[in-house]
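Enquirer: Provided below are the primary sequence and the corresponding predicted coordinates.
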Amino acid sequence: MVSYKKVEALSRGLSILRYVNEEQEATVGSLHAKSGLDKATIVRMLETLEQEGYVTRCDGAHWRVTGKTILLSGGYSAVREMGRLASPVLSESREILKWPASFGIFDRDAMIIADTTHDWRGMMVTRQPNHRPPMLTTSLGRAYLAYMDDKEREALLDLLRRDPTGWNALANKPAKIRELIADIRKKGYAVADNNYMAHTFGGDIWGMSVPVKGRTRLYGALVIMVLRRVIGEEEGVLDLAPRMQEVAPRIAEALGG
């Protein structure tokens, strides 16, 4: 429990900064659509962030973050260290997995990409290290969610229920969550929500993930991204799930077993 009331202005300003970072080149209109804040408020926040050096105008209408934002994550080393340890295994497993792969770890209310091979064989998927995929609609988040400790999972869902908009909406449907978890545990892998993938990639790509579990610890999850026109989801999981389940323990061993 917090001992004070949340500072709404700070919370909204941080949200705007996060949205600008996610979009790379954001407009007031796109930020309004994401945040629900009125446009005058968004302009004031952008201009304040600009004065502080965290965003800059690309032209008259677009905004992007500056290099100064890197300073905000300078004290967070977990993702870099986990990525460093997982990277050799991902590189060695490219021929096994066949498709671009990423390893992600849990980061409070989302996953965060620690390492990726998404530039492999010329297939570019815009999910680079430090990207934070949502928990309930991505295969990465779902695979981790299904194998979390029950108390930790409920704490996460309680956090997501506080902002049940967009990709967090499933948090308010406990029966659906239980059904989803049971299905993932039965199969040993998770697939992404079709609506999320259509919104993010235009329906051209589907994704699946498996948990990366050590002997006593859940480290994260392994995800691959597959072109639907090459192999469909139904056929793909039969071939790719065993391959991913072969690689995941190797990553766990590299991280400490």
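Expert: Yes, it's here.
Enquirer: Going by C-alpha atoms from here, please, whenever you check contacts or count neighbours.
Expert: Will do.
Enquirer: Give the helix, strand or coil label for R215.
Expert: At R215 the chain is in coil, as set by DSSP: H, G, I helix; E, B strand; the rest coil.
Enquirer: Enumerate every residue touching it.
Expert: Residues in contact with R215 (C-alpha atoms under 8 Å, 6 or more residues apart in numbering) are G257.
Enquirer: second one coming, line it up with the first:
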Amino acid sequence: MLEQKVKTIRALERGVDVLMEIRRARAVSLHDLHVRLGLPKATLLRILVTLAGKGLVWQRLADGAYLASHVLQFSPAVDIAETLAEVATEPMAELSAKANWPSVLGAPRLDHIEIIETNSPLLRLDSATLGPVGVPLSYIHTATGRAYLAACGERERDAIIARLRPPGASDQSKAKLHAILREIRERGYSLREPHFDWPDRNKQAVVRDGRQSMAVAIYSRDEAVAALNITWPTKRISTEKVVERHLQTLRATAARIGTALEQLS
């Protein structure tokens, strides 16, 4: 039994309180911690920096929220996407500095690919603001979705396409989609074009928003687990120049994220 007369360490208590609140809330802002715990923001920042330095918490690029780390395996993530977003934060921050265009990281769901991280806030480009976290993206109308769909296993790809196929869609249209995905695999990256006629989510936005995206799949142990893109305004730079300047950096970043995920298992 602990000696009752021994005093507790107030600073440690505060740190534990902050960590417990972050774990309880799953994702929380500095302001939320200030309101919920009643601690000054300057004190909270020192605690957060200390916890982050020890690998116990991390800060999401997309919105600045603080989350409990899964990297140390104290509590395995319910969804691999949480761990994936955590290990991708630093590589994506470096990607934004190298490419100067924003990116999103997308994880697969049943009938869409979901944004789980974005470096868009680091660049603050009104013409190419991406996110927020949680936004669903089309598998067939976005470069991010196409990159994953082209790279995933055949059985998974067939199941996704079966969910997306509209009633009455012809076999010829399905064959056209498979041809698009085959070209992506051969080329090694995806674009939004050519446009496709199935009425899935995001179609009108992709056609009208004046942007272009390039994306590659992220692999862990030879299996596609996510996709990473770069997005830019079409009036500012051509697709050819972006591919020439940034494709290798995008691929290297995706490989780095995949390797970081592999090292945790």
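Expert: Nice, I can see it. In this text the structure is predicted, and so the values were computed from the model without any measurement.
Enquirer: Aligned to A224 of the second structure, what sits in the first structure?
Expert: Under the alignment (TM-score structural alignment), A224 of the second structure maps onto L218 of the first structure.
Enquirer: likewise H141 of the second structure?
Expert: Taking TM-score structural alignment, the alignment pairs H141 of the second structure with T137 from the first structure.
Enquirer: I105 of the first structure and P129 of the first structure, how far apart?
Expert: 11 Å (C-alpha to C-alpha, to the nearest Å).
Enquirer: likewise G214 of the first structure?
Expert: 22 Å.
Enquirer: What lines up with W120 of the first structure in the second structure?
Expert: The equivalent of W120 of the first structure in the second structure is L122 (alignment by TM-score structural alignment).
Enquirer: Over to I42 of the first structure?
Expert: Counting by TM-score structural alignment, I42 of the first structure lines up with no residue in the second structure.
Enquirer: Look up the closest residue to I42 of the first structure, ignoring the ones flanking it.
Expert: Of all residues not flanking I42 of the first structure in the chain, V28 sits nearest, at 6.7 Å (C-alpha to C-alpha, 6 or more residues apart in numbering).
Enquirer: what number of residues lie near the one you found?
Expert: 21 (other C-alpha atoms under 10 Å).
Enquirer: Surely it and K39 touch.
Expert: Yes. V28 of the first structure is within contact range of K39, at 6.4 Å (criterion: C-alpha atoms under 8 Å).
Enquirer: ok so, going back, relative to L67 of the second structure, how far out is the match of W120 of the first structure?
Expert: On the measure of C-alpha to C-alpha, L122 of the second structure and L67 of the second structure end up 18 Å apart.
Enquirer: Could you do T253 of the second structure as well?
Expert: Going from T253 of the second structure to L67 of the second structure by C-alpha to C-alpha gives 22 Å.
Enquirer: S213 of the second structure too?
Expert: For S213 of the second structure relative to L67 of the second structure (C-alpha to C-alpha), the value is 28 Å.
Enquirer: What of C152 of the second structure?
Expert: Counting by C-alpha to C-alpha - C152 of the second structure and L67 of the second structure are separated by 28 Å.
Enquirer: more neighbours, those two?
Expert: Taking neighbours as other C-alpha under 10 Å, C152 of the second structure and L67 compare with L67 leading, 24 against 20.
Enquirer: The more buried one - that's part of a strand, no?
Expert: Yes. Per three-state DSSP, L67 of the second structure lies within a strand segment.
Enquirer: mind checking what it lines up with in the first structure?
Expert: L67 of the second structure maps onto nothing in the first structure, by TM-score structural alignment.
Enquirer: For my notes, confirm V212 of the first structure occurs in a strand.
Expert: Yes. Read with three-state DSSP, V212 of the first structure is one of the residues of a strand.
Enquirer: Contact partners for it?
Expert: Neighbouring residues of V212 of the first structure by C-alpha under 8 Å, 6+ apart: 218-222, 248-249, 251-252.
Enquirer: Could you do G207 of the first structure as well?
Expert: Applying C-alpha under 8 Å, 6+ apart, the residues near G207 of the first structure are 138-139, 191-192, 223-226.
Enquirer: Among those residues, which lie within strands?
Expert: In strands, defined here by DSSP state E, the members of the contacts of G207 of the first structure are 191, 223-226.
Enquirer: gap between the match of A224 of the second structure and L145 of the first structure?
Expert: Using C-alpha to C-alpha, L218 of the first structure is found at 10 Å from L145 of the first structure.
Enquirer: which of the two has more neighbours?
Expert: More neighbours surround L145 than the other of L218 of the first structure and L145, with 28 against 18 (other C-alpha under 10 Å).
Enquirer: Would you mind measuring from the residue nearest to the more buried one when sequence neighbours are not counted to L159 of the first structure?
Expert: Spatial nearest neighbour of L145 of the first structure, excluding adjacent residues (C-alpha to C-alpha, 6+ apart): R153 at 6.6 Å. Distance of R153 of the first structure to L159 of the first structure, given as C-alpha to C-alpha: 10 Å.
Enquirer: E23 of the first structure too?
Expert: Taking C-alpha to C-alpha, one finds E23 of the first structure at 24 Å from L159 of the first structure.
Enquirer: same check, this time on G202 of the first structure
Expert: In this view, G202 of the first structure and L159 of the first structure are 29 Å apart by C-alpha to C-alpha.
Enquirer: Comparing these two, which shows the higher neighbour count?
Expert: Shown here are G202 of the first structure and L159; by other C-alpha under 10 Å, L159 has more neighbours (15 against 10).
Enquirer: residue contacts, the equivalent of the more buried one over in the second structure?
Expert: Matched by TM-score structural alignment, L159 of the first structure corresponds to R163 in the second structure. Taking C-alpha under 8 Å, 6+ apart, we find R163 of the second structure in contact with D111.
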